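[1] Generate coordinates for the sequence data below:
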Amino acid sequence: MSAQKRGAETKGKGSNKHKRVDSADCCVDEDKESLNVIEDDSGKALVVCDVEIEEYDGTELDLKNKCISCEKNPDHAEFIPIDEFKLQHLPPTHRDKNLYKLIKSMADLTVRIHVGKVSPYRPMFWPDSDRIYKPPKEDRGKEFTGSGRIVRIEQFKNGVNEEDGGRESDYTKCWCSKCQIPPSNVWWECSVDTATHNVFDGVEAAHTSLRLFFDRESCDKVIIEKVYLIYNRIDDDKCWLQFATCDQSLGNRLENMINRYITIQKKVYEKYKPNRDTDKLTFIVSHPHGCPKKVSIGHWMTREKRDEHDSTVFTYSACTCPGSSGANVHFPGYSGFPEFVHIGVNGLGFNTCGANIADY
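    As a prediction, the model looks like this:
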């Protein structure tokens, strides 16, 4: 894995084949071109869209100004600040305590991603498309921000995870940015799920930081300054980052949060699976414009299988803005593996996630 940490190979060469798929509801197989979906050589589909990273000058003031001047959602009325989110914000048919707890739990693990340098290897266009692979050329000297979620945590002692059959880390000591000489021999490694267009390769990962628990402007700053790239693919726009911490309080806190999320998610999945295709509820927790995290609630509109493995693309009405790219998108009753990740707006103006495996 050490080679992957230092910069995984980005895959996803495309061909000129275009299979047409209908944009009508639920797994119809015509007019895919209207959804800006392109097939690569393996028969997988690339979802080509306007991604929602937020380019800025690196200052919090510029992010606030971006929020004020937003054209997509000028008043941001459909975004609910996470510290104001209540059970009553859910639709009357879904005012379920476990669903509410799941959204709060997902928010606990949502992070703001800051990328301080654009890689020279980042393409200018999506594969086999004339659509710009953001940021555009004129903004490639800027910094940008997106969202992600912590999805896994492991504790290591002397390089061994004693709870996972003795699985070994690539390291024998903690590798976090705060470790002094000698570094700690007990630490946690955390994986973050986001989009490849947020952190394209190892070059960008080396200039990436994460802000945790950014729930309000006045909250303490918890910044992760050392991040490795462990997986990325341009074809499904999936990216996994990894960071380490030897802060026992932070490690235990994140471990408890992830365990709570897993427990609640299973309950919500079982409850909503029977009616998932009629309710179509959707929610997202993200950092629009790099500001404190917000919840948005809506419904999914289309669900398209993209290959024989049931890789699926959803479109949905839950609000997003620049800065929402990479945020987890949740469809109660569906169990994506890995999680569904928001990537942007397709050619029809619908919010869309990257393709992922969905149970049917």
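
[2] can we go C-alpha only for contacts and neighbour counts from here?
    Fine.

[3] wait, what's in contact with Ile68?
    Pro74 (CA atoms under 8 Å, 6 or more residues apart in numbering).

[4] meant to ask about Gly141
    Counted by CA under 8 Å, 6+ apart, Gly141 has contacts Lys117, Val118.

[5] what kind of secondary structure is it in?
    With DSSP: H, G, I helix; E, B strand; the rest coil as the basis, the three-state label of Gly141 is coil.

[6] Check His342 too.
    Under three-state DSSP, His342 comes out as strand.

[7] how near is it to Ala358?
    Noted for His342: a distance of 15 Å to Ala358, by CA to CA, to the nearest Å.

[8] Looking at those two, which is more packed in?
    Each of His342 and Ala358 has its neighbours counted (other CA atoms under 10 Å); His342 has more, 30 against 18.

[9] before we go on, could you also do this sequence so I can check it against the first one:
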Amino acid sequence: MSTGRSCVNSEIPLREDTLRLAREARCDQGTHEVEVSFNAESDLHHALIMCDKNPGHHNYTPVREISLDKFPECVQDIEVLEFIKIKAQETVRLTCNVTSLARPEGYTFHNYRGSSMMRCGSGRVWGVFKDRIRTDIPCPFGDCQETKGPHTVSGYIKVHTAMHVIFDDAEAQSTLVDFFYDIPNDRSSVVTARGVQVVKSDVQGDYCIIDCVTHDPDLCTTMDFIRQQWTSRWPQVEKVLYGNNVSVAISHPHGCSKQFSIGTLIQREFKKVGSDQCWYKYTYKAATCPGCSGAPVWVSGGDGLPSSYAPHSGHEGNAVNRSTVWFLWKSGQEQI
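    Predicted coordinates:
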């Protein structure tokens, strides 16, 4: 039995011990990039400081400080800048304190099945469907701490992440989704939703979509407005990005505040899977760290494919990262 597995449910008050356990747990996930903590939020900043993949995090920019000079000259266009700023509002932090017993042997964190170890990943709002923007949905959680007795929530919002971050319904129902966590150590603007269920996932492709609801009555309408804002900008942005081998990631490194990173697109894999659909995935050099699994990564178009995006999956070495699988539809345009 590994050291990490034997200590999962122990109460260990010393910070050096919880940091050690977190290091061991990170190794258990192979090349994926979930952040873990055995001391809840308290150890996340220490994990950031001690990061050995991107020491000092000089290749990140806080999302509120994104400017044109952060982009390569070939894509220094105000439309691209505004598009990324808008899309950054869709990036969310996911935290989960349940590791499902259904994770199979050999799968990420299988040694921690049944534990309450906190995992942190990233994700992106993939859909806010107007027929489901309601504020009168009965709260589905019997253990809800927001309000005593029967009450309502708002939703539903679909969040796209990696499957190794959220494996199944048991984990989804124990997942908190933080919106607008943009300022370090300041949660005054953060709105939180809670996962309800996994609505689409694939082990081989490593992607996952979960439904979420919130007690905030305005969140769904806000996210729908954000989607309308970037949709109108997309045609011009796609023209600027096309053929320039750029990759952009918006993520929550180490479970901390939201960051922007940019690099090159290395490779685009693409395969037809039917008359009306094909899958694709990417390798790229936009910086990532533990905590970035599931984060949206946008890449420029080329070889007949439009500029597009996929969630971050893991790394293939310190400088090379890879996405999950995602899909392109018959129209030739991904539902970005």
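
[10] pretty sure Ile38 of structure 1 is touching Ala45, no?
    Yes. The criterion here is CA atoms under 8 Å, and Ile38 of structure 1 meets it with Ala45 at 5.1 Å.

[11] Look up the residues that both of the two are in contact with.
    With CA under 8 Å, 6+ apart, Ile38 of structure 1 and Ala45 have no common neighbours.

[12] mind listing the strands for the stretch 151-300 of structure 2?
    152-162, 175-179, 191-202, 207-214, 246-251, 259-274, 277-284, 296-299 (DSSP state E, counting those that start in this stretch).

[13] Tabulate those (JSON lines), appending mean neighbour count.
    As requested, the strands of the stretch 151-300 of structure 2 are arranged in JSON lines below (neighbours: other CA atoms under 10 Å):
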{"stretch": "strand 152-162", "mean neighbour count": "25"}
{"stretch": "strand 175-179", "mean neighbour count": "23"}
{"stretch": "strand 191-202", "mean neighbour count": "20"}
{"stretch": "strand 207-214", "mean neighbour count": "25"}
{"stretch": "strand 246-251", "mean neighbour count": "28"}
{"stretch": "strand 259-274", "mean neighbour count": "17"}
{"stretch": "strand 277-284", "mean neighbour count": "21"}
{"stretch": "strand 296-299", "mean neighbour count": "28"}
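
[14] Tabulate those (CSV), appending distance to Ser100 of structure 2.
    Below are those laid out as CSV (distance: least, CA to CA, whole Å):
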stretch, distance to Ser100 of structure 2
strand 152-162, 15
strand 175-179, 12
strand 191-202, 13
strand 207-214, 15
strand 246-251, 24
strand 259-274, 29
strand 277-284, 27
strand 296-299, 24
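
[15] how about these, which one is nearest Arg64 of structure 2?
    Among the strands of the stretch 151-300 of structure 2, strand 259-274 comes nearest to Arg64 of structure 2, with 8.6 Å by CA to CA.

[16] Output the residue interval of structure 2 matched by stretch 317-325 of structure 1.
    Matched against structure 2 by TM-score structural alignment, stretch 317-325 of structure 1 falls on residues 285-293.

[17] With the flanking residues excluded, which residue is spatially nearest to the aligned partner of Cys353 of structure 1 in structure 2?
    Matched to structure 2 by TM-score structural alignment, Cys353 of structure 1 sits across from Ser323. Nearest-residue entry for Ser323 of structure 2: His312, 4.3 Å, with adjacent residues in sequence omitted and distances by CA to CA, 6 or more residues apart in numbering.

[18] Mean per-residue distance, the longest helix along structure 1 versus structure 2.
    Identified as the longest helix of structure 1 according to DSSP state H is helix 248-272. Overlaying structure 2 shows helix 248-272 of structure 1 at a mean distance of 2.2 Å from the equivalent residues (mean CA distance after the TM-score superposition for structure 1).

[19] if I look at Asn73 of structure 1, how far off is Ile80 of structure 1?
    Counting by CA to CA, the gap from Asn73 of structure 1 to Ile80 of structure 1 is 13 Å.

[20] Strands of the stretch 51-200 of structure 1, start to end?
    Using DSSP E, counting those that start in this stretch, strands in the stretch 51-200 of structure 1 cover 54-56, 80-81, 110-115, 143-157, 160-161, 167-168, 186-194.

[21] when you compare where the third one runs with where strand 208-212 runs, what's the angle?
    Direction vectors for strand 110-115 of structure 1 and strand 208-212, defined by axes from the mean of the first three to the mean of the last three CA atoms, to 10 degrees, enclose an angle of 160 degrees.
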